[in-house]
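K.L.:
Got a sequence here, can you build the structure:
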Amino acid sequence: MSLLPVAEAQARLLALGTILPQERVPLMQAVGRWAGADVVAMRHQPADDLSAMDGYAIRFDDLPGPWRLVGESAAGARFAGEVAPGECVRIFTGATMPEGADTILIQEEVGTEGATVTLTGDAPHRYGLHVRAKGADFGQGRAVIHKGELLNAAHIALAAMAGHGSIPVARKVRIALISTGNELVQPGHPVGADQLPGSNGVMLQALLHGLPCEVMDKGIIRDDLSAIEAAIRGCADADIIVTTGGASVGDHDLVRPALAAAGAEIDFYKVAMKPGKPLMAGQLGKTVVLGLPGNPVSAFVTAQLFLKPLVAALSGAANPAPDLVSLPVGAALSPVGKRAEYLRGHWDGRVVTPLRVQDSGAVYALSQANVLIYRPINDGAMEAGAQVECLLL
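P.N.:
Down below sits the predicted model:
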């Protein structure tokens, strides 16, 4: 069986799922989720012409003055009258411009004596200076947030200013995690001979933290076909079932036959990447099944490249694929063979340097990495200083 290129495997995985049903959530619950529809402004911002400075609202044609002070306009308490020729209104930042006035004379440029205001400094050099025009930020009816955009704090402020108290988003993705392996024990439990702590379950939960998902950890399942099948069948309410381990071809690698026994259809198996070759994906009814390798580094890398984009796709992301950035490499790199490589590296703000240890079981080295250096299939040798594509962690 030929190995599937990473980009094709990603596309095929994302095609297995569909965007989940939508719900409207309060603004603060929308942070870190993707907009399920365009958010259209219900009002102009600003709603009226506003002053951008403290000073005096005047008619530009009345320059160079003097002016008769007839009132005051503050934020939330506008001047109710109209500014006639030769008149001005004391105004503060954010206050509504009075009718008839069109320009702001900043307070540092004037002198006052009683109700008389005179120009003592530089005059406004143009009509409308220091005025924020009605609708200058956005107008009523404009789509201020687009479907599929990832919502951050600025989007929340924008939605609020546009008149909304909630945003439509896809419901949270339900993810079931299944770890397999006779050698695994729960973290923190005594470790016997031929055993090791199971780190993949907690690692994946940590990796998914902050994404719009609900994670159900089904624990560690022994290498028994019927036990793994039963665990898989017990995840019928999940949108994604993630297994770790048991995805290779050894006598104890039972995830594939267990999935088949449960009625799943495997879409692809084995990807041309290092680490992470024994990756598989398929469907069990409407549930997407993603089988990750058991080695912790392999599970981490494949989760970055496949699981997180899948969550984004089901959540309605317009661009679920991970973004790569170009960085200068700090050391020479060897040629790449028939599998794309994802080297663990460290970016120090100047160059990115591959870590010395690249073993797929080296968790300490993984903890020191803040980037994955992407090397495509058959990429040639690279000198220090060359640009490489990287995934920021």
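
K.L.:
rest of the way, CA atoms for contacts and neighbours
P.N.:
OK.

K.L.:
pretty sure Gly294 is in a strand, no?
P.N.:
No - residue state for Gly294 (DSSP: H, G, I helix; E, B strand; the rest coil) corresponds to coil; a strand is not indicated.

K.L.:
For it, which non-adjacent residue is spatially closest?
P.N.:
Gly245 (3.6 Å; CA to CA, 6 or more residues apart in numbering).

K.L.:
Relative to Met273, how far out is that neighbour?
P.N.:
Computed as CA to CA, to the nearest Å, the Gly245 to Met273 distance reads 17 Å.

K.L.:
And Val288, by the same measure?
P.N.:
21 Å.

K.L.:
ok, how many other residues are close to the residue nearest to Gly294?
P.N.:
24 (other CA atoms under 10 Å).

K.L.:
and what of Asp267?
P.N.:
14.

K.L.:
go on, the one 4 residues further on?
P.N.:
Residue crowding around Val271 was assessed by other CA under 10 Å; the count is 23.

K.L.:
quick one, what contacts it?
P.N.:
Leu3, Leu4, Pro5, Val6, Ala9, Lys277, Pro278, Leu279, Met280 (CA atoms under 8 Å, 6 or more residues apart in numbering).

K.L.:
hang on, isn't the fourth one packed against Met273?
P.N.:
Yes - with contact taken as CA atoms under 8 Å, Val6 and Met273 are classed as touching, separated by 6.7 Å.

K.L.:
Here is a second sequence; please produce its structure as well for comparison:
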Amino acid sequence: MALLSVDEALARLLAGAAPLGWECLPVAQAGGRVLSSPVEAHHTQPPFNASAMDGYAIRAADVAVIPAQLKVIGESAAGHRYSGAVAAGEAVRIFTGAPVPQGADTVLIQENTERLADDTVSVLQSVAEGRNIRRAGLDFTKGDILLQPGRILDPAALSLAAAANNAEIRVWRQPRVAIITTGDELVAPGEAPGPDQIISSNSLGIAEIIRIHGGEALDLGIVGDHVQDLDIAIGTAIERGADILVTSGGASVGDHDLVHEALTRRGMELDFWKIAMRPGKPLMSGKLQGLHDTSLRVLGLPGNPVSSLVCSYLFLAPLVSALAGRPYRPDMRRVHLGADMPANDLRRDHIRAEIIQNENGDPVATPLPLQDSSMLSALARANGLIIREPHAEAARAGESCEVFMLR
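P.N.:
Modelled structure (predicted):
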């Protein structure tokens, strides 16, 4: 099977990828989710003319000439309005957020007054009519559309939906992504590895990429190199209603790489296998029949840790975003090369690099000295990937290059 380009593979992977359907959630549980329907205001905010400051509710005409003294006839606090009206020569002690009583047209801040007695206040500075009052509907009015579909419910949007008296809101369902990690050589973090074993780490990074992009990760654990065990794990992913099945390891062509065989036995319709990229050549994509005759997308990632995570950044992140209804905009930038680069071969290269500003403030991408696909320490150190297209000519330090920012 010929190697696909990265762009063609991504286009085929995302073909038909769309939000999976909406669900209604309590607003308190909807943080970080994506709106599937507009959010409407169910009341007016503020619902009454409210004081923006601590001070006195007065009639501006009564303090046009100072000094002036006003009779204090009551108090209005948040949640406890003054039920009477303010007449000429009168004032009501008022606090921030409290309803402005009838008859008053201005709030005089307390710093510009002096309390002479329990029922008398001296006005030290005049104030224009309408000052320090938040008019009813200043923020929004009942029936206003406040948030549009596609908006991620970040802290401000979530608070706005709640302030508009929405107890529940409609959001796109989170895609469920089952993760199967394969390999007899793997043990879970915290366990003591045998003489021929290593610690399994890929699923943690994959799960975090899923979470960041709006999905729900279902880690099905480590599965040994046995087709029967893989079949059981795949069945579990289907039973749990997974929308995407991600496998890590076992997707190459060695005698112990059994993922393709197990998926084929389950009836997988293979789309592609092997990409013209480095790291991550043995990337596999296909579809299985999921729960209730739904389509279960399959993404087989390489087992090398760096390859697995780079493929997750480039392919899994946009797929999860599309199914979650989230916008996906990879952070691509043009920067200067910090070192000479040799000519490239037929595969698109993703070179781990540190992108920092030079003395002139220009961003410079310097490749890390070791690019082995097993080295997580290098990937954690890198904050970007230098993109070298297939057959790219040699490049010199200082020339422009494209980088995919990781953080």
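
K.L.:
so what number do they get for TM-score?
P.N.:
The pair, once superposed, lands on a TM-score of 0.84 when counted by TM-score structural alignment, normalised by the length of structure 1; 386 aligned residues with a CA RMSD of 3.2 Å.

K.L.:
which of the contacts of Val271 of structure 1 line up with contacts in structure 2?
P.N.:
Retained in structure 2: Leu3, Leu4, Pro5, Val6, Ala9, Lys277, Pro278, Leu279, out of these (criterion both residues aligned by TM-score structural alignment, their matches' CA atoms under 8 Å).

K.L.:
Mark which of those are buried, thanks.
P.N.:
Applying 16 or more other CA atoms under 10 Å to those, the neighbour count classes Leu3, Leu4, Pro5, Val6, Ala9, Lys277, Pro278, Leu279 as buried.

K.L.:
circling back to that earlier point, any idea what the residue nearest to Gly294 of structure 1 aligns with in structure 2?
P.N.:
If you follow Gly245 of structure 1 across to structure 2 using TM-score structural alignment, you land on Gly249.

K.L.:
mind checking how far that match is from Ala88 of structure 2?
P.N.:
82 Å.

K.L.:
before we move on, what about Leu158 of structure 2?
P.N.:
From Leu158 of structure 2 to Ala88 of structure 2 the distance is 44 Å (CA to CA).

K.L.:
who's more crowded, those two?
P.N.:
Leu158 (21 against 14).

K.L.:
where's the more buried one, which helix or strand?
P.N.:
Assessed by DSSP states H and E, Leu158 of structure 2 sits inside helix 155-163.

K.L.:
by contact count, what packs against that helix?
P.N.:
Where contact means 3 or more CA pairs under 8 Å, 6 or more residues apart in numbering; DSSP states H and E, helix 155-163 of structure 2 is packed against strand 145-147.

K.L.:
State the span of structure 1 onto which the strand it packs on is aligned.
P.N.:
Going by TM-score structural alignment: strand 145-147 of structure 2 matches residues 143-145.

K.L.:
What is the mean deviation of that stretch from its aligned residues in structure 2?
P.N.:
Compared with structure 2 after fitting, stretch 143-145 of structure 1 has a mean deviation of 2.6 Å; criterion: mean CA distance after the TM-score superposition for structure 1.

K.L.:
Now the common contact residues for Val6 and Met273 of structure 1.
P.N.:
Joint contacts of Val6 of structure 1 and Met273 (CA under 8 Å, 6+ apart) are Ala340.

K.L.:
picking that back up, how far off centre is the match of strand 145-147 of structure 2?
P.N.:
Distance of stretch 143-145 of structure 1 from its chain centroid, counting by CA atoms, centre = their mean, to the nearest Å, is 17 Å.

K.L.:
same question, stretch 352-366 of structure 2
P.N.:
On CA atoms, centre = their mean, the centre of stretch 352-366 of structure 2 falls 26 Å from that of its chain.

K.L.:
Identify each buried residue in it, please.
P.N.:
Buried residues in stretch 352-366 of structure 2, defined by neighbour count with 16+ other CA under 10 Å: Arg352, Ala353, Glu354, Ile355, Pro363, Val364, Ala365, Thr366.

K.L.:
got it, and stretch 266-274 of structure 2?
P.N.:
Neighbour counts over stretch 266-274 of structure 2 (16+ other CA under 10 Å) mark Met268, Phe272, Trp273, Lys274 as buried.

K.L.:
Per the alignment, the third one pairs with which residue of structure 1?
P.N.:
What that stands for is Trp273 of structure 2. Using TM-score structural alignment, Trp273 of structure 2 pairs with Tyr269 in structure 1.

K.L.:
how near is the residue nearest to its match when sequence neighbours are not counted to Gly181 of structure 1?
P.N.:
Leaving aside its sequence neighbours, Tyr269 of structure 1 sits nearest to Met280 (CA to CA, 6+ apart; 4.2 Å). Noted for Met280 of structure 1: a distance of 17 Å to Gly181 of structure 1, by CA to CA.

K.L.:
Which one's more surrounded, those two?
P.N.:
Applying other CA under 10 Å to Met280 of structure 1 and Gly181 shows that Met280 carries more neighbours, namely 24 against 21.

K.L.:
In this structure that one contacts Ala299, no?
P.N.:
No - the criterion here is CA under 8 Å, and Met280 of structure 1 misses it with Ala299 at 11.9 Å.

K.L.:
follow-up on the earlier one: tell me which of the kept ones among the contacts of Val271 of structure 1 fall in helices.
P.N.:
Val6, Ala9 (DSSP state H).

K.L.:
Reformat the kept ones among the contacts of Val271 of structure 1 as TSV; add distance to Ala238 of structure 1.
P.N.:
Shown next, in TSV, are the kept ones among the contacts of Val271 of structure 1 (distance: CA to CA, whole Å):
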residue	distance to Ala238 of structure 1
Leu3	28
Leu4	26
Pro5	27
Val6	25
Ala9	22
Lys277	25
Pro278	23
Leu279	20
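
K.L.:
any idea which of the kept ones among the contacts of Val271 of structure 1 is closest to Val169 of structure 1?
P.N.:
Ala9 (26.6 Å; CA to CA).

K.L.:
those strands in the stretch 151-300 of structure 1, which residues are they?
P.N.:
166-170, 173-180, 184-185, 196-197, 213-221, 240-244, 265-269, 273-274, 280-284, 287-292 (DSSP state E, counting those that start in this stretch).

K.L.:
Next, the buried residues of the longest one.
P.N.:
Residues of strand 213-221 of structure 1 classed as buried under the neighbour-count rule (16+ other CA under 10 Å) are Cys213, Glu214, Val215, Met216, Asp217, Lys218, Gly219, Ile220, Ile221.

K.L.:
Return the closest of these with respect to Pro168 of structure 1.
P.N.:
Cys213 (15.8 Å).

K.L.:
Fine, thanks again, bye for now.
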